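> this is the structure alone, sequence omitted:
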C-alpha cells in the first residue's frame, strides 16, 4: 500500500527533533579536544562526536520508523536499504574538518528519500542554532521562514560556492568571471543557495548522497534546479550512493552554468 503524502510533515518533525538531539551531543565535544581518527584510503577524518551522533541517530530514527532503510556516512552500508520504500540518508557531522578546527559552519544533514526522491529534509547548524527544513511540495524554510533562491540571470559577477579546483580552466569552455566563496559543509552550501545568500553552488567531483540529500530538497523547494554536473536529476538510495557532481541554482543560472562547462 502506498505511503500517504500527508506524513511528510511528521517525517520532517522526526528529523528536526533528531537534529536537535544530534546538536546536543556534538556541542559537548566541540572545541573540547575530541578524539580523531583518519579513515582508510585518505577518506578524511572522523571524530568520536561523529560516531556518537551516528549511533544515536540510527537508534532513534530506526526505532521510530523500523520499516525505513538506513544510509549514513559513518555506518557500514547494508544493501537491505535498496529493498525499502523509504530510507534515512544521514551525515552525522557534515564538515568534520571544520568541526575539528573549531569553526562554526559544520552541520547535521538528515533526509528521507522515497523511491529515489527526497521527501523530507533537515540541516541543522548547532553553533549558530540555525535550522533549515523542507518537505516535498511544501517549500523550504530557515528557522520557520520560507526561503527563495537568488534570481540572478547570468554567470558574470555571480556569487558561487565552490572549491578552488572547480574553477580551474580545464572544466570550462570559457572561465566565467564570478566571485567564488566556500563553506566546508556541502549541505550548508546548498542551504545558502536556497536562502538566496549565494547565487549558486557546484562541485564537479563525486558527491556522496549523505552530503547532498537534505540540501537537494531544501534548495529545490526554494526554487533551485538541482542536478548532477551533466544536468541529470539526482536519484537517491542508489546501489553506489554517489552523484556525478552537483549544480544548484535558479533555473536560468543553472542553465548558464551548464552551458559554460565543458
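It's in. Keep in mind it's a predicted model, so treat the numbers as computed, not measured.

> when you work out contacts or count neighbours from here on, use the C-alpha atoms and nothing else.
Noted.

> which element follows the top helix by length along the chain toward the C-terminus?
Ranked by number of residues, the top helix in the chain under DSSP state H is helix 8-29. Proceeding N to C from helix 8-29, the next assigned helix or strand is strand 36-38, under DSSP states H and E.

> distance between that next one and the chain's centre?
The chain centre lies 22 Å from the centre of strand 36-38; the measure is Cα atoms, centre = their mean, to the nearest Å.

> contact partners of it?
With contacts defined as Cα atoms under 8 Å, 6 or more residues apart in numbering, strand 36-38 is touched by 44, 45, 46, 47, 48.

> so for stretch 193-200, what gets flagged as buried?
For stretch 193-200, burial by neighbour count (16 or more other Cα atoms under 10 Å) applies to 193, 194, 195, 196, 198, 199, 200.

> for that stretch, measure first residue to last.
End-to-end distance of stretch 193-200: 6 Å, with Cα to Cα, to the nearest Å as the criterion.

> go on, stretch 177-194?
Taking Cα to Cα, stretch 177-194 runs 22 Å from one end to the other.

> the helices in the chain, which residues?
8-29, 48-64, 96-100, 186-194, 209-221, 251-260.

> list the helices and strands the longest one packs on?
Going back to what we said before, that points to helix 8-29. Helix 8-29 is packed against helix 48-64, strand 107-114, strand 117-125, strand 130-135, with contacts defined by 3 or more Cα pairs under 8 Å, 6 or more residues apart in numbering; DSSP states H and E.

> next, the buried residues of it.
Buried positions in helix 8-29, judged by neighbour count with 16+ other Cα under 10 Å: 8-9, 11-16, 18-23, 25-26, 29.

> taking their axis directions, it and strand 107-114 sit at what angle?
Counting by axes from the mean of the first three to the mean of the last three Cα atoms, to 10 degrees, helix 8-29 lies at 150 degrees to strand 107-114.

> quick one: contacts of helix 8-29?
Residues outside helix 8-29 that contact it (Cα under 8 Å, 6+ apart): 49-50, 52-53, 56-57, 60-61, 92, 108-112, 119-127, 133-136.

> just the buried ones from those residues?
Applying 16+ other Cα under 10 Å to the contacts of helix 8-29 flags 49-50, 53, 57, 60-61, 92, 108-112, 119-126, 133-136 as buried.

> next one for the comparison:
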C-alpha cells in the first residue's frame, strides 16, 4: 500500500494524502504484528493489546514529526484538552475492530485517520490493511447505483441492536453482519451494504474518518435523529449515527423518530 509514497517527504503531502500515508504506516505495522503473533505467542487480548500499542506508537510518531503544530485526539492516548482551542485536530483510531484483528485471517478491521479543522472534518482515510485498500477523501469512491433488490444494513456480527432488526422488518431490508465501525461504513461506500445505523454507543474516533470518507463519496451522514455529527467536542462520546445512500435517509430517520432506539 505504501509504495505510492516512496521517496516523498510526508511533511509536503496535502492533508488528504497525508491521512492515507499515516493510516498505511500504521496498517503495515499491524500486519507485521499479526504475522509474528504465533512466534511471539500472542493471541486474544494479548494480540489486541499489541496491535493497539503498535499502531498508536506509529501514528503518534508520524503526526508529531510531520504535523507538529496540530492537536491529536486518539482512542489510545489521554485526551489533551488543548485540542479544544486548536484550529486543526487529528482524530484517530489506531486499530478499529480489535476483535477481528485478533482473529486471523479476518480482514474486517481498520485504521482511522481524520482531520478536523475550524469546525468540520476536512480530510480522512480508512485503511483496511488485510484487504489491501485505503479509502480516503482525496480520491473518493463514487458509489454506484444500488445493485441489491432489497436494502442491506450493516450490523455488528456479535450484537445487532433490536431496533435495527425492527427497522429492517419495516423497510424489508437484509442485515449484513461484519466487524469494525469503519468497515461497516466502508461497506456502504463499497456497495456491500446500503446503510449502517448505530445507536449502541461510539466515540468521535470510531466514526470521524469513516464519516469523512463517506461524505466525500456522496453518502448521507447524520445522527439517528437527522441532526449533524459534530466533532472535537469536549465530550468524546458520539453515540449514534446513520450512514446510508441518500435515497434511504428520510425513511430511516422517520422510523427512528417514530420508534426510538430502545
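Yes, it's here. Every value quoted in this text rests on a predicted model; they were computed, and no experiment measured them.

> related to what we said a few turns ago, turn the buried residues of stretch 193-200 of structure 1 into CSV, including distance to residue 235 of structure 1.
Conversion of those to CSV gives the following (distance: Cα to Cα, whole Å):
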residue, distance to residue 235 of structure 1
193, 20
194, 20
195, 23
196, 24
198, 25
199, 23
200, 20
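
> ok, which pair from the residues you listed is furthest apart?
Maximum pairwise distance among the buried residues of stretch 193-200 of structure 1 (Cα to Cα): 10.8 Å, between 195 and 200.

> and stretch 246-255 of structure 2, how far from structure 1 on average?
Superposing on structure 1 and averaging over aligned pairs (mean Cα distance after the TM-score superposition for structure 1), stretch 246-255 of structure 2 comes out at 1.2 Å.

> which residues touch that stretch?
167, 195, 218, 219, 220, 224, 225, 226, 242.

> can you list those residues in JSON lines and add distance to residue 106 of structure 2?
Putting these into JSON lines (distance: Cα to Cα, whole Å) gives the following:
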{"residue": "167", "distance to residue 106 of structure 2": "28"}
{"residue": "195", "distance to residue 106 of structure 2": "22"}
{"residue": "218", "distance to residue 106 of structure 2": "28"}
{"residue": "219", "distance to residue 106 of structure 2": "26"}
{"residue": "220", "distance to residue 106 of structure 2": "28"}
{"residue": "224", "distance to residue 106 of structure 2": "29"}
{"residue": "225", "distance to residue 106 of structure 2": "33"}
{"residue": "226", "distance to residue 106 of structure 2": "33"}
{"residue": "242", "distance to residue 106 of structure 2": "25"}
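
> can you name the two of the residues you listed that sit furthest apart?
Across the contacts of stretch 246-255 of structure 2, no pair lies farther apart than 167 and 218, at 22.8 Å, counting by Cα to Cα.

> circling back: wait, which of the helices of structure 1 is closest to residue 166 of structure 1?
By Cα to Cα (comparing all of the helices of structure 1), the closest turns out to be helix 251-260, at 12.1 Å.

> could you pull out the buried residues of that closest one?
Buried residues in helix 251-260 of structure 1, counted by 16+ other Cα under 10 Å: 251, 253, 254, 255, 256, 257, 258.

> in structure 2, which residues correspond to it?
Mapping helix 251-260 of structure 1 onto structure 2 (TM-score structural alignment) gives residues 246-255.

> then stretch 224-240 of structure 1?
Using TM-score structural alignment, stretch 224-240 of structure 1 corresponds to residues 219-235 of structure 2.

> tell me which residues in that stretch are buried?
Across stretch 219-235 of structure 2, burial judged by 16+ other Cα under 10 Å covers 219, 220, 221, 222, 223, 224, 225, 226, 229, 231, 232.

> what's next to that stretch, contact-wise?
Here stretch 219-235 of structure 2 makes contact (Cα under 8 Å, 6+ apart) with 81, 83-84, 89, 116, 119-121, 189, 197-199, 204, 208, 211, 214-215, 238, 240-246, 249, 253, 256-257.

> please list only the buried members of these.
Buried subset of the contacts of stretch 219-235 of structure 2 (neighbour count, 16+ other Cα under 10 Å): 83, 89, 116, 121, 189, 197-199, 204, 208, 211, 214-215, 238, 240-245, 249, 253, 256.

> and stretch 58-72 of structure 2, what's buried?
With burial defined by 16+ other Cα under 10 Å, the residues of stretch 58-72 of structure 2 counted as buried are 58, 59, 60, 62, 63, 66, 67, 70, 71, 72.

> nearest spatial neighbour of the spatially most central residue of structure 2, skipping sequence neighbours?
Centrality entry for structure 2: nearest residue to the mean C-alpha point is residue 182, 3.0 Å, by Cα atoms, centre = their mean. Leaving aside its sequence neighbours, residue 182 of structure 2 sits nearest to residue 210 (Cα to Cα, 6 or more residues apart in numbering; 5.4 Å).

> now which residue in structure 1 aligns to that neighbour?
With TM-score structural alignment as the criterion, the equivalent of residue 210 of structure 2 in structure 1 is residue 215.

> what's the local residue count around its match?
When neighbours are defined as other Cα atoms under 10 Å, residue 215 of structure 1 has 32 of them.

> same check, this time on residue 173 of structure 1
Neighbours of residue 173 of structure 1 under the rule other Cα under 10 Å: 11.

> please tell me I have it right and it contacts residue 167.
No. Using Cα atoms under 8 Å, residue 173 of structure 1 makes no contact with residue 167, being 11.4 Å away.

> hmm, residue 178 and residue 156 of structure 1 touching each other?
Yes. Counting by Cα under 8 Å, residue 156 of structure 1 sits close enough to residue 178 to count as a contact (5.6 Å).
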